[in-house]
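Student: Just a sequence and a predicted model for now, questions to come.
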Amino acid sequence: MHTLEQISAFVAVFELGSYSHAAKHLGKSRTTVREHVIAYEDLLGYALFEIEGRKAVPTDKAIQLYQRAKLVEKQNRSLFAQSQTLYETDVHTINICYDVITPLDLIAYIEHQLLSYREDLTVNWLHRTRDQALELLIQGTCDIAILPYRGKATAEKEVTWRALGNVEVGFYVGSNSPLVQRKALKLEELMLETQYITENFATFNSDLLSVKLSPKVHTVSNSDLLCELVKLNGWTAMPKRYMTPWVEKGELVEIKLNEVEQSLRFGLNAFFCFGKSDIEEFSLILDWMHDWWDLSSN
């Protein structure tokens, strides 16, 4: 019977292409990784890699075996993460990462619910990009991350998630922009103007939100600053709920595009490590997120 060390070594060498890189990734010596792979090959009765220079090139059988081995390794890590999480029964501090498109009303609702539930809790809301938030989840310094759905069946990291709801997005310009007067606005006209895009959207590949339509693109980390800049120049694509106060004050105007549907939207998910939802505090947070979305949709 194979061991988990053998499976992990095989997967690492397969993905990284060399024993040295796999050893560095696993935090082991090259000799140890090589021994695990050789032992696995002896067990299977066939070679998994051919050495070409410094590269370990997978054989046809290794290619066929990889997906199953990867699944076993992933399940093992998920089991370990869940078993470790079960020890976190005494919760005093909760760290929640959120993307720029997260409705602020949702954050305020969760904060209120948490403090009503336990006044002694310390709750930290951390604005992070998707990659940063997922990495913090893996490190254990973030408990839940509210992030946009990428349209894929699996996440980039060893985490799970729950779908929350959809966020509507619109296109906006300053109230004095000449684009406001155009009734049949086309995307090509936006290409002539400066496009302002949030740092989060710049790293998120979804429809028009991160597509750099204009040759001149300015990336801005702070959403409020982005709105102030758009008041003076250019255009942006942002969640409608976030932009409502700016529109109501007459400082920004939502524009309609011929090529884009009236309701451009994408999903928002709550990401967390395996086993986290078994802990009462985090289970309640996930439930409250669904409650807020149901209430706001009615």
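Tutor: Done, it's in. Numbers count the residues shown, from 1 in each chain.
Student: contacts and neighbour counts: CA atoms only from here.
Tutor: OK.
Student: What are the boundaries of the strands in the stretch 1-150 of the chain?
Tutor: Counting by DSSP state E, counting those that start in this stretch, the stretch 1-150 of the chain has strands at residues 49-52, 55-58, 93-98, 122-127, 144-148.
Student: I'd like those as a markdown table, with distance to Lys216 appended.
Tutor: Shown next, in a markdown table, are those (distance: least, C-alpha to C-alpha, whole Å):
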| stretch | distance to Lys216 |
| --- | --- |
| strand 49-52 | 45 |
| strand 55-58 | 42 |
| strand 93-98 | 28 |
| strand 122-127 | 26 |
| strand 144-148 | 25 |
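Student: out of the ones you listed, nearest to Leu295?
Tutor: strand 144-148 (18.1 Å; C-alpha to C-alpha).
Student: Please tell me how far that closest one is from the chain's geometric centre.
Tutor: 6 Å (C-alpha atoms, centre = their mean, to the nearest Å).
Student: any idea how far the helix ranked longest in the chain is from the chain center?
Tutor: Across the chain, the longest stretch assigned as helix under DSSP state H is helix 60-85. Averaging C-alpha positions (C-alpha atoms, centre = their mean) puts helix 60-85 21 Å from its chain's average.
Student: again with stretch 101-108
Tutor: 16 Å.
Student: So for that stretch, what gets flagged as buried?
Tutor: 101-103, 106-107 (16 or more other C-alpha atoms under 10 Å).
Student: Arrange these in JSON lines, one row each, with distance to Leu48 as further columns.
Tutor: Shown next, in JSON lines, are those (distance: C-alpha to C-alpha, whole Å):
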{"residue": "Ile101", "distance to Leu48": "45"}
{"residue": "Thr102", "distance to Leu48": "46"}
{"residue": "Pro103", "distance to Leu48": "49"}
{"residue": "Leu106", "distance to Leu48": "50"}
{"residue": "Ile107", "distance to Leu48": "50"}
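Student: for comparison:
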Amino acid sequence: MFSYDHLTAFCATAEEGSYSQAARRLGKDRTTVREQIKAIEDSYAITLFNIEGKKAVMTPQAEAFYKQAKLVVRSSEALNSHMMNSYQQVFTHFDIYHDALVPTTLIAQVESAFTQRFPHIKLNWLHRNRDEILETVSTGTHQLALMQYRLTSDIKVPYRFLNLGSESFIACCNPKHPLANSNIASIEELKLEKQYITENLYDAIPDLFGVSPDLRFVSNNDVLIELLKLGGWAILSKAQAQPYLDRKVLAEIAIDEVLSPPRSGIAFYFPVALEKEKEVLHIKEILSLYAKKHFT
């Protein structure tokens, strides 16, 4: 019968393509990793890897077993997390990471509603790029995230998520900009002007959101708004832009070739060990109410 250590050795070798690299990743000796894999091979009379030079290449049998083995490893890690956190946790704060696509109105809604229910718990709102976040959330004890949703079959990082839906995006500029004074602008006209864009939005769908050859990257939405006051144009989520549109700080640009606005999804990510905690469940309730009103 295989053990957790046997499966982690197998999965690490499959992912690294090398006994040595797998051993380094697991903090074990190469000999130990090889012996654990050989124990599986001997128990089930199979060959999992062929050695080609310095590479350990999976056999067809190993490829057939890999995904299920990885799921067993993930389930074991999730069970361990639940058992390690089975005692009553006392939270003093949560770090909620978010990227530039998350509407500020959503952040404000969570802050207000959560503080009413749990006034003794602080929420820290930390802006990060998407790729920095998932590993921290999956291994953390009080780290959560709101960011762009991407459909993926990646099973390497254990976490839970709630897909909130998608929001629409519009093009905006300073109300005094020539683009705002025309009834409708063409893509060619937009290409003639400088475009500001957040890194996360560009990374999401560069071919769709990166229009102008004169593209300027910005990490922070507040900085982007200030730059738009000086010139240029940008694509913003409708929820992000609406307060500025209402105050006439920005104006929406109608685009000739766009019949319906592009959309992008937002999701809430949290550690497996926290999925039953009342604080996280309450945040999910707040997000669900907001999503029903603002997302599709």
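Tutor: Good, I have the coordinates. It should be emphasised that the depicted structure is a prediction, and the values quoted were computed from it without experimental measurement.
Student: in the first structure, what residue sits furthest out from the centroid?
Tutor: Gly45 (40.7 Å; C-alpha atoms, centre = their mean).
Student: give the contact list for it.
Tutor: Residues near Gly45 of the first structure by C-alpha atoms under 8 Å, 6 or more residues apart in numbering: none.
Student: ok, it to Phe271 of the first structure distance?
Tutor: From Gly45 of the first structure across to Phe271 of the first structure, the span is 41 Å (C-alpha to C-alpha, to the nearest Å).
Student: Over to Thr129 of the first structure?
Tutor: Counting by C-alpha to C-alpha - Thr129 of the first structure and Phe271 of the first structure are separated by 13 Å.
Student: Can you work out which residues contact both of the two?
Tutor: Joint contacts of Thr129 of the first structure and Phe271 (C-alpha under 8 Å, 6+ apart) do not exist.
Student: Look at those two and report which has more neighbours.
Tutor: Phe271 (25 against 21; other C-alpha atoms under 10 Å).
Student: Just confirm the more buried one is within a helix.
Tutor: No. According to DSSP: H, G, I helix; E, B strand; the rest coil, Phe271 of the first structure belongs to no helix; its state is strand.
Student: any idea which strand is longest in the second structure?
Tutor: Counting by DSSP state E, the longest strand found in the second structure is strand 160-173.
Student: Please say which position in the first structure Arg130 of the second structure maps to.
Tutor: Matched to the first structure by TM-score structural alignment, Arg130 of the second structure sits across from Arg130.
Student: quick one: contacts for its match?
Tutor: 99, 147, 200, 203-204.
Student: 10 Å - rerun?
Tutor: Neighbouring residues of Arg130 of the first structure by C-alpha atoms under 10 Å, 6 or more residues apart in numbering: 97-100, 136, 145-148, 156, 200-201, 203-204.
Student: Over to Ala78 of the second structure?
Tutor: 72, 84, 158-159, 271-273.
Student: now Asp5 of the second structure
Tutor: 11, 26, 33, 36-37, 73.
Student: Map Leu289 of the second structure across to the first structure for me.
Tutor: Here Leu289 of the second structure is matched to Asp291 in the first structure, going by TM-score structural alignment.
Student: Please disregard the earlier target; I meant Ile40 of the second structure.
Tutor: Under TM-score structural alignment, Ile40 of the second structure pairs with Tyr40 in the first structure.
Student: can I assume that match is in contact with Phe49?
Tutor: No. Counting by C-alpha atoms under 10 Å, Tyr40 of the first structure does not reach Phe49; the two are 11.4 Å apart.
Student: and for those two, which residues touch both?
Tutor: Joint contacts of Tyr40 of the first structure and Phe49 (C-alpha under 10 Å, 6+ apart) are Phe10.
Student: Could I get the contacting residues of the residue nearest to Thr32 of the second structure when sequence neighbours are not counted?
Tutor: Leaving aside its sequence neighbours, Thr32 of the second structure sits nearest to Ala23 (C-alpha to C-alpha, 6 or more residues apart in numbering; 7.9 Å). The contact partners of Ala23 of the second structure, taken as C-alpha under 10 Å, 6+ apart, are 9, 12-13, 16, 29-34.
Student: Are any of the residues you listed buried, and if so which?
Tutor: Buried among those (16+ other C-alpha under 10 Å): 9, 12-13, 16, 30, 33-34.
Student: Could you single out the nearest of those to Phe118 of the second structure?
Tutor: Closest to Phe118 of the second structure, out of all of these and judged by C-alpha to C-alpha, is Ala12, at 41.1 Å.
Student: So the closest one versus Ile197 of the second structure, what's the distance?
Tutor: 38 Å.
Student: before we move on, what about Glu132 of the second structure?
Tutor: Separation of Glu132 of the second structure from Ile197 of the second structure (C-alpha to C-alpha) stands at 19 Å.
Student: can you give me how far stretch 80-92 of the first structure is from the chain middle?
Tutor: Counting by C-alpha atoms, centre = their mean, stretch 80-92 of the first structure is centred 22 Å from the centre of its parent chain.
Student: go on, stretch 116-134 of the first structure?
Tutor: 15 Å.
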